[in-house]
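*Asks:* coords please:
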Amino acid sequence: MSKITNIPSEIRNFFSEKRRSIVMDTFTRLLEGLNLDTRSLGGLKRENCQLTNLQVFQILLLLPFFAIKGFSHYDGSVLCRMFGGKKDILYSYLSQDNVNWRNVVYRITNWLLTKVTVRQDHKKSLLPTVLIADDTDLPKTGMHMESIGKIFSHVHQKCILGYKALMLCWSDGRTQFMLDFSLHGEKGKVDGKEQGLTSEQRNGRYERKRDEKCHIAKRKEEYFMSKGVKLLDMVKNAIRNKIPFDYLLVDSWFTCT
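*Replies:* This is a model prediction of the structure:
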């Protein structure tokens, strides 16, 4: 494939007129309509990669639509045969520190909302549009992960190894979009066992040096932030991005003093 070939156009050429479904045709037009620039996706391309960052990003979006369950299944798949490369191009792309994923997600969501809010079923609906916030446990079994630690699980009523995830989505009662998410940890209350781990366990975790001004470093600063405080920040960000909503739906504990 040519380095300057646009992937959606290439997909359209790959399928013959008889085989091309309406769904695929619509999806490729959707990808083209997102109009994401290379700067917001980490620049033009990375060294030793035959694909641009925009092309790799488009492959990532296509994976579930081709029933590719994960990066490890990319090799040998129809997408791999079409566009080349190995699974490493996907892993290395997502390991970049200079992509503002919050901005990318909001740009996609805003574009999708413009398509949803003009529909007659949305305009005639008596249901309110809402932001929905919720938190959940992300249990893990290995220690070689960045900032991994013990968290208190209200589901299991005990401390488990993992992360806490806080998520914000938008819904009109028919359609739902993810807007934002953050990962959180708990410092713990025992001196010498921060995050419920021994010093040996903490030293054995994955660590990576980053530019303090990069987007990933900024997100890491949220790690020990209160989820209530972070939720307020998320809602303000949704307002700045002109997301329309009537109510914010949360669990009752979010409103505690």
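*Asks:* When you work out contacts or count neighbours from here on, use the C-alpha atoms and nothing else.
*Replies:* Fine.
*Asks:* any idea how far the closest residue to Arg102 other than its chain neighbours is from Lys227?
*Replies:* Leaving aside its chain neighbours, Arg102 sits nearest to Asp180 (6.6 Å; criterion: CA to CA, 6 or more residues apart in numbering). Distance from Asp180 to Lys227, counting by CA to CA, to the nearest Å: 13 Å.
*Asks:* what's the answer for Val116, then?
*Replies:* For Val116, the distance to Lys227 (CA to CA) stands at 30 Å.
*Asks:* this one as well, want them side by side:
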Amino acid sequence: MPVTMKSIEQIDQQNETKSLISSFTNLIGLAKLAKKVNFKRKSSISLSMIISWLMSVHFARHSLYRANKDDNFSIRTARNVLNDGRINWQKLLCLVAAKLISILKPVIDKRRRLAFIVDDTLMSRAFSKKTELLAKVYDHDKHEFLTGYRGLTLGWSDGNTFLPVNFALMSTKKKSNLIGSKPITTDERSIAGRRRLQAKRQMNDVTVELINQALKSGVPAKYVLFDSWFTSPRMFWLLKQLGLDGLGMIKKSSKVYYSYRHRLYDIKGLYDHLAASKICKKNHYLYSSVVIAQYQGHEFPLKVVFVSKRGSKSNYLVLATTKIALTPQQIIQMYGRRWEIETYFKTAKQYLGLNKSQIQSYDGQCGYIACTAITYDLLAWQERQNTDDKTMGDLFFIMNESLPEMKFIDALVYLITELKQIESDTKDEINEVLTNFMVNLPTLIQKLIKPIV
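*Replies:* The predicted structure follows:
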């Protein structure tokens, strides 16, 4: 009898999973997106069926080789679809995110600052020497070169919900760092060829391409948040040409100069100048000033904010944005949202097996990442449904107060946490944020996904 009851519970859970995935795919109109992303398989098996099955595989915590096959197609068929170089996986993720955002729009306050968030993460592949475009990549946490890729990700946030909207699997252009096989094609006339050439370009250039593609797909945003790895006058200028304001952390470099009151300073020199002046330090930050940045003869204003760890004169962070109308408190609060993409990386790796792909082809890995991101979109949607009280009938439209944004003090705590990274690991902090994210999910979702050991 216990075995029978366990089987019944398992069947019920599988049916609930299928129902949940089916509702989500219908909500975003996944079946209608196939032609838009160049899916040209001549059979009764649709792209929506393949992705729905892959999402159930993520929930079951199985690899593609150990997953339960679908009644309508074999696992080999699913792998063939993932490996199809004609499918534009980046565009698919953009369109899915744009659809979800349009559904959320009625409950997003019009005063809310919508923002893109950019970051990259290590996609380790230590035992896949023959994988296409596999390379030696630098791990900033361990400070050593590892085998794998850099997973460049573009996310979207309204201050409550984070959605991955675009991605690129970055390799290397140095032949000495290339470990895996060479790209099977570099023909720029094909999607597969452009995807592989993109993997070998500079990450900042690819970031601008991903943002531009997301904007053209209908993803609304006015800001772009990034850490010091992406921050430069060039990045600020390129984003300004797209109609976006960048907001990031500036490196304390002695090679980049800014004009302040008709004199040039590097960022450390500017801090020393302000510290030596009679400007009083504020309660939540040290100093704030507007400087002039330059890129290829173009000049534009940049607002910089110095945030310091209390009790320390040498440890401070420097935030900067081209939106000079923002107050220092608003700049700190906005930058605090950048932590959401770290939560996504942790969730996708620990619960959805983002870096556990066993696929050898480069196209297949891109398809796997896209399906993982779409699965996370489902989780984010369910979390929003479970958190938002305005989902009861007409109240969803009548009570149009949006969920509260991150408080200023919380953003300040986040910045202090980043300062602590200089001396200690932040694994515990990320785990705490991840735990809070999981607790807010519906009970069904919590039962479906289990942490990766």
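*Asks:* Need the TM-score between these chains.
*Replies:* The TM-score (TM-score structural alignment, normalised by the length of structure 1) is 0.72; 219 aligned residues with a CA RMSD of 3.0 Å.
*Asks:* To what extent does the helix ranked longest in structure 1 diverge from structure 2 after superposition?
*Replies:* Longest helix in structure 1 by number of residues, with DSSP state H as the criterion: helix 101-116. When structure 2 is superposed, helix 101-116 of structure 1 averages 1.2 Å from its matched positions, counting by mean CA distance after the TM-score superposition for structure 1.
*Asks:* Which positions in that helix come out as buried?
*Replies:* Neighbour-count burial for helix 101-116 of structure 1 flags 101, 104, 106-110, 113, 116 (criterion: 16 or more other CA atoms under 10 Å).
*Asks:* Just tell me the aligned range of that helix in structure 2.
*Replies:* Under TM-score structural alignment, helix 101-116 of structure 1 corresponds to residues 89-104 of structure 2.
*Asks:* And the residue nearest to Arg102 of structure 1? What does it align with in structure 2?
*Replies:* In structure 2, Asp180 of structure 1 lines up with Asn166, judged by TM-score structural alignment.
*Asks:* okay, now its match: neighbour count?
*Replies:* Other residues within reach of Asn166 of structure 2, judged by other CA atoms under 10 Å, total 27.
*Asks:* Helix, strand, or coil at it?
*Replies:* Assigned with DSSP: H, G, I helix; E, B strand; the rest coil, Asn166 of structure 2 falls in the strand class.
*Asks:* List the contacts of it.
*Replies:* Contacts of Asn166 of structure 2 were listed using CA atoms under 8 Å, 6 or more residues apart in numbering, and they are 90-91, 93-94, 153-155, 210-211, 214.
*Asks:* Kindly indicate which of those residues lies nearest Gln365 of structure 2.
*Replies:* Relative to Gln365 of structure 2, the closest of those is Gln90; by CA to CA it sits at 12.1 Å.
*Asks:* need the contact list for that closest one.
*Replies:* Gln90 of structure 2 touches 166-168, 370, counting by CA under 8 Å, 6+ apart.
*Asks:* What is the nearest of those to Thr443 of structure 2?
*Replies:* Of all the contacts of Gln90 of structure 2, Thr443 of structure 2 sits closest to Ala370, with 25.1 Å by CA to CA.
*Asks:* Now name the helix or strand holding that closest one.
*Replies:* When elements are assigned from DSSP states H and E, Ala370 of structure 2 belongs to helix 362-387.
*Asks:* Same question for Phe177 of structure 1.
*Replies:* strand 176-184.
*Asks:* Kindly report the same for His58 of structure 2.
*Replies:* Here His58 of structure 2 is assigned to helix 47-60, by DSSP H and E.
*Asks:* mean shift between whichever helix or strand comes after that helix and structure 1?
*Replies:* Elements were assigned by DSSP H and E; along the chain past helix 47-60 of structure 2, the next helix or strand is helix 75-82. With mean CA distance after the TM-score superposition for structure 1, helix 75-82 of structure 2 departs from structure 1 by a mean of 1.0 Å once superposed.
*Asks:* Who are the packing partners of helix 75-82 of structure 2?
*Replies:* Contacts defined by 3 or more CA pairs under 8 Å, 6 or more residues apart in numbering; DSSP states H and E place helix 75-82 of structure 2 against helix 362-387.
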